[in-house]
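Okay, here's the prediction I keep looking at, along with the sequence it came from:
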Amino acid sequence: MTDLPLTRADALARLAAFVPVAGQDYGRLRNLDLGPGRHRHVSRLSAALRRRLITEDEVIAAVLAHHPYPAAEKFISEVFWRTYWKGWLESRPGLWPDYLRAVAQAGARLETDQDLRLRHARACAGQTGIDCFDAWVQELDSTGYLHNWARMQLASIWIFTLGLPWELGAAFTLARFVDADPASNTLSWRWVAGLHTAGKAYLSDAGRIAAMTGGRFAPKGLATRAVIGPETLTVPRPMPPRAPVRPAPTAPSLLLLTPEDLSPETVPALQDLPIRAMACLDGESAADRIALQDALARAQARWPEARCKGALAPADLAQAAQDGAQIVTAFAPVGPAADRLTALPRGLPLTEYLRDWDAQVWPQCQKGFFALKQHIPAILAKRGLA
C-alpha cells in the first residue's frame, strides 16, 4: 500500500511537511536510499505532481517562501526535470508509438526465446540473486514506489547486467509505479540505456550502491561496461508541440477530467467558462481512480450547478456531451491519456486547455536538460516565483 498523496489535501499536507528540508538538506541528502518507509530526504510528491493534484507553481512557491533559490536549486531542478521530459517528448511524439511497438516486439521474443523468458521472469519476480535489485523489485511491488536514485540503478542493472531489453523494463515499471509518468519513465530508461544522449549510458556501481543505501546492499556481479545495443536510434529532430483546440469562452461546457490535470479549480482559463456538467474517463489504475474521485468532488464544490456524471466509459461520452456544446479537458501530453482521447468517437466537440507553465517551459525542452536549466531563474522571475 502506497503512502504517496493521491488527494489534493494530502498533497498540500505533504508539501507543508517537506518544505523545511527542501533546501540545503535536500541538496545534500537527496540521493540516500534508506529503504521502504524511510524516504524522508525526498518530497514523495511525485504521484500528486504527475496528476497535477498540486501544480509546479504551488510547490516551487512554497519552497521559495522558506529557502532562497540557491539553497533550493537542487529541488527546483528536479521539479523542472519532470517538465523537461514531457516537453522533450512533446517535441518528438513519434518516439511513443516507436516504444509501444518495441515493447510488443520484445514481448513476442519472450514467446520464442526460452532463455530470455526465464531471465525476464526472474527479474520481474525479484529473484535474480542481486541483492539490491531484488529488494527494489519487492519494494516496488509492495508500495508502488522507488526512490529516484534507486530507479536509475534498477534500470541499469536490468539493461547491462541482466541483458534484458530496456523497453520491457520501462513497461514493467510503468505498470507498477503509482507516480507512473509516460514521458519520465520512457525517456529515463532511454537515458540509462544510452539512447537519449548519444553514446552516454548510466552504469551502476556496487560501491556507490553500498554507500547510498547505508550499507544495506553489497551487490555482486554487476556489469563493469555499458554495452549500448545495436538498436541505438537516431533521435528525431524536434518539432513544435501540437497546439490545443481551445474552448470557446462562452459555450456551455462539459468538463472532462483525466489523470493529466486534477486540480481544475486552479486553472484560470476555466474560471469564467459556463460549465454545465462534469465527468471523468475511467481511471486506468486504483491510484488514478482515487485521485479522480477527489478531483470530481472539488470540481463539484467549485461549480455546484454542474451535473456530475462520474466516471464514464469512452462510448458514453457522446451521450454525456449533450449537456454541453463542447467538451473541455486538460491538454493530454504524449502517452496513454492522449491515446485514449484520440480514440474517442469522431465528431465529439473536444477542446483542451494548456497550462501556462507548460506553454512557457516546453519550448525550452527541445535539447538537453542543461539548456533548460540556464533558463530556470528567468522562468521563475517571469512567473513571479523569484
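Yep, it's here. All values reported here derive from a predicted model rather than from experimental measurement. Residues are numbered from 1 along each chain as shown.

When you work out contacts or count neighbours from here on, use the C-alpha atoms and nothing else.
OK.

downstream neighbour of the longest helix along the chain in the secondary structure list?
Secondary structure of the chain per DSSP state H: the longest helix is helix 69-90. From helix 69-90 onward toward the C-terminus, using DSSP states H and E, the following helix or strand is helix 95-112.

here's the one I want to compare it with:
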Amino acid sequence: MKIHQPTRAAGLERLADFTAQAGFNYAHKRNFDYGPEADVEADPWRDNVSRLSPYIRHKLLTEQELIEAVIKVHGSQKADKFITEILWRGYFRGWLEQRPEVWADYVTGRDDALRAMQKLGSQRKTYEQALESRTGIDCFDFWMKELIDTGYLHNHARMWFASIWIFTLKLPWQIGADLFLQHLRDGDAASNVLSWRWVAGLHTKGKSYQATKENIVQFTDGRFTAIGLAQEFVPLVESKSYKFRPLKVPPAPPAAAAFALLVHEEDCHPESLTLPGKPALLIGVSGPDGKSPKGVADPVREFAQGAVTDALTRGSDHFGCESVMWNKGQKLADVMKTAGIERLIVPWLPTGPLKDAIGREVNGCNPRWVMRNYDAAIWPLAKAGFFPVKKKAPDALAPLGILL
C-alpha cells in the first residue's frame, strides 16, 4: 500500500486516481478489505476505497471539493454511496460539536480505564497480547500489526476490530479508541470516538455491531478463518444522557487592517477560507501528541506536522506573507507581539484534543473565528441520527452550489 504523504498535492493526486472508481466500483465493493498488499494497479477492481481520509481529516482536501469532484464525473446519484460516507464524517463532527461532554467523558473514562488496568492482571495480560498480535484470532492479530505498521485500516476492518476488542477480548472501548488515535494517520476525535461508541451500542442505544466469522470471511476475500469470536454482543449501557447544545455559527469576521491567521492541523487549506482580506502573517501550530496520554506514533506526528508545514508554504505563496510556527513553550500572544500584530483569525477548532490543548490560550488572544460554509451547513443538522442529516443535506448544500 502506498504511504500517504502529508501534502495537498499528494491528496489531489490520489483524488484524481480514485475519482473514476467513486461510482459503481465504490458502491459495490467498498466493504471488501483486500489487505495492504492488494495489487490495485494490476486489478483496479480492488482499488475500491479512496484512502483519502488523512487528507480530509486535516482538511488538506475539503469535503466540499471531494463531493464536487465525484459529482462532476459520476453525477450525484451514481456517486451517492461515496457522498454518503463524506456526509457521515460531517454528521459525526456536528454531533460531537453539539454534545462536547461526550468527548470530556471519553477522556475521563479512558484515563480511569488505563489506571484500573494496572490493577487487573488478567485484563492487562489480554491487552498486552492484543498489542503484540498474540490473541490467536488471525484477523485481529493481522489488523493490529497492520494498524501499527501502516497507520491505516480499512473502515470495515476498524468495525470488526472494535467489536472483537469489546465483545471477544472484553477490553474497555475507551482504551481501544485511544489506541486508534495513537496510530491512525486519519485519527479524528469525532469519527473515532463516536464509531467506537456505535460499535459498543452506546451511540445508537441498544444496538451493537457484531463481528461474525461469516461476514469477515466474505468481505476479506477468504484471507482469514476468524475463529474464536464472541457469539454474544450484549450492548454496553450508560446511565448518562447528553444534552444537545445547538451550534452557534460564528459571524463572518469584520475587515481588519492587519491580522494573523492561525493555521492548525484541523484545517490545512488556508487558501480556501473566507477571510476579510489577506493575512499579514500565518502562524502554524500542531499538537498531535495530545490525542493520547501515551503520545502518538511517529507516522501520526509526522503527518500532522507535515500537513501544517505544507499549509504554511502554500498559504505564504498564496497570500504573499510570512509564516512562523507557534512552538511548544511559546505563548501565542508573544508570537503575535513579536510580529507587531494584534488581531487574530482562527479556523474553527472542533471539540477534541487540539482544542483541549490550545483553546484557552487562543481565546485569550480575543480571536475571530471562521467556520467553513460546508461545516456550517451540515454540522447543525446532527441533532439525532444520521439519516435525517442525509435527507436534509441537499437543501442545506444547494446554496453552496452542491446539487445532490
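Here it is on my side, so go on. Everything numeric in this text was worked out from a predicted model, so none of it was measured.

re earlier: what does the longest helix of the first structure correspond to over in the second structure?
In the comparison with the second structure, helix 69-90 of the first structure aligns to the range 76-97 (TM-score structural alignment).

tell me how far the matching stretch is from the chain's mean position?
In terms of C-alpha atoms, centre = their mean, to the nearest Å, the centre of stretch 76-97 of the second structure is set 12 Å apart from its chain centre.

okay, now Leu202 of the second structure: neighbour count?
If you count neighbours by other C-alpha atoms under 10 Å, Leu202 of the second structure ends up with 18.

er, Phe331 of the first structure actually
Using other C-alpha under 10 Å, Phe331 of the first structure is surrounded by 22 other residues.

circling back to that earlier point, hmm, who's touching the longest helix of the first structure?
22-24, 26-27, 56, 60, 63-64, 95-96, 183-184, 187, 238, 240-242, 333-334, 358, 361-367, 369, 372-373, 386 (C-alpha atoms under 8 Å, 6 or more residues apart in numbering).

ok, for whatever residue of the second structure lines up with Asp316 of the first structure, nearest residue in space, not its chain neighbours?
Under the alignment (TM-score structural alignment), Asp316 of the first structure pairs with Lys331 in the second structure. Counting by C-alpha to C-alpha, 6 or more residues apart in numbering, Glu361 is the residue found nearest to Lys331 of the second structure once chain neighbours are left out, at 7.9 Å.

same deal with Gly228 of the second structure?
Leaving out its chain neighbours, Gly228 of the second structure is closest to Ile137 (C-alpha to C-alpha, 6+ apart), at 6.2 Å.

who are the neighbours in contact with that neighbour?
Taking C-alpha under 8 Å, 6+ apart, one finds 226-229 in contact with Ile137 of the second structure.

give me that answer again for 10 Å
Contact analysis of Ile137 of the second structure by C-alpha atoms under 10 Å, 6 or more residues apart in numbering lists 130, 164, 168, 224-229.

That one maps to what in the first structure?
Aligned against the first structure - with TM-score structural alignment as the criterion - Ile137 of the second structure pairs with Ile130.

any idea how far its match lies from Pro252 of the first structure?
Taken as C-alpha to C-alpha, to the nearest Å, the spacing of Ile130 of the first structure relative to Pro252 of the first structure amounts to 58 Å.

ok, now Phe369 of the first structure?
Shown here: Phe369 of the first structure relative to Pro252 of the first structure, a distance of 41 Å by C-alpha to C-alpha.

Please say which of the two ends up with more neighbours.
Pro252 (19 against 16).

counterpart of that one in the second structure?
When the second structure is aligned by TM-score structural alignment, Pro252 of the first structure is paired with Ala258.

nearest spatial neighbour of that match, skipping sequence neighbours?
Computed as C-alpha to C-alpha, 6+ apart, the closest residue to Ala258 of the second structure that is not its neighbour in sequence is Ala280, at 5.8 Å.

That neighbour contacts His318, correct?
No: with the criterion set as C-alpha atoms under 10 Å, Ala280 of the second structure and His318 do not qualify as a contacting pair; they are 11.8 Å apart.

quick one: which of these two has more around it?
Taking Ala280 of the second structure and His318 together and counting by other C-alpha under 10 Å, Ala280 has the greater number of neighbours (20 against 12).

got a list of what the alignment partner in the first structure of the residue nearest to Ala258 of the second structure touches?
The equivalent of Ala280 of the second structure in the first structure is Arg276 (alignment by TM-score structural alignment). Residues in contact with Arg276 of the first structure (C-alpha under 10 Å, 6+ apart) are 251-255, 303-308, 321, 323-325.

Could you look up the SS state of the residue nearest to Lys331 of the second structure?
Following DSSP: H, G, I helix; E, B strand; the rest coil, the label given to Glu361 of the second structure is helix.

For Asp261 of the first structure, see how far away the counterpart of it in the first structure is.
Taking TM-score structural alignment, Glu361 of the second structure has Leu344 as its aligned residue in the first structure. Relative to Asp261 of the first structure, Leu344 of the first structure is positioned 19 Å away (C-alpha to C-alpha).

Which one of these two is surrounded by more residues?
When Leu344 of the first structure and Asp261 are compared for neighbours, Asp261 comes out ahead with 23 against 16, by other C-alpha under 10 Å.

Which residue, neighbours along the chain excluded, lies closest to that one?
Nearest in space to Asp261 of the first structure, with sequence neighbours left out and distances taken as C-alpha to C-alpha, 6+ apart, is Arg52 at 4.8 Å.

just Glu101 of the second structure next, same as before
Ranked by C-alpha to C-alpha, 6+ apart and with sequence neighbours excluded, the top spatial neighbour of Glu101 of the second structure is Tyr242, at 7.1 Å.

Would you agree the one you found is in contact with Val102?
Yes: shown here, Tyr242 of the second structure and Val102 form a contact pair, counting by C-alpha under 10 Å, at 7.1 Å.
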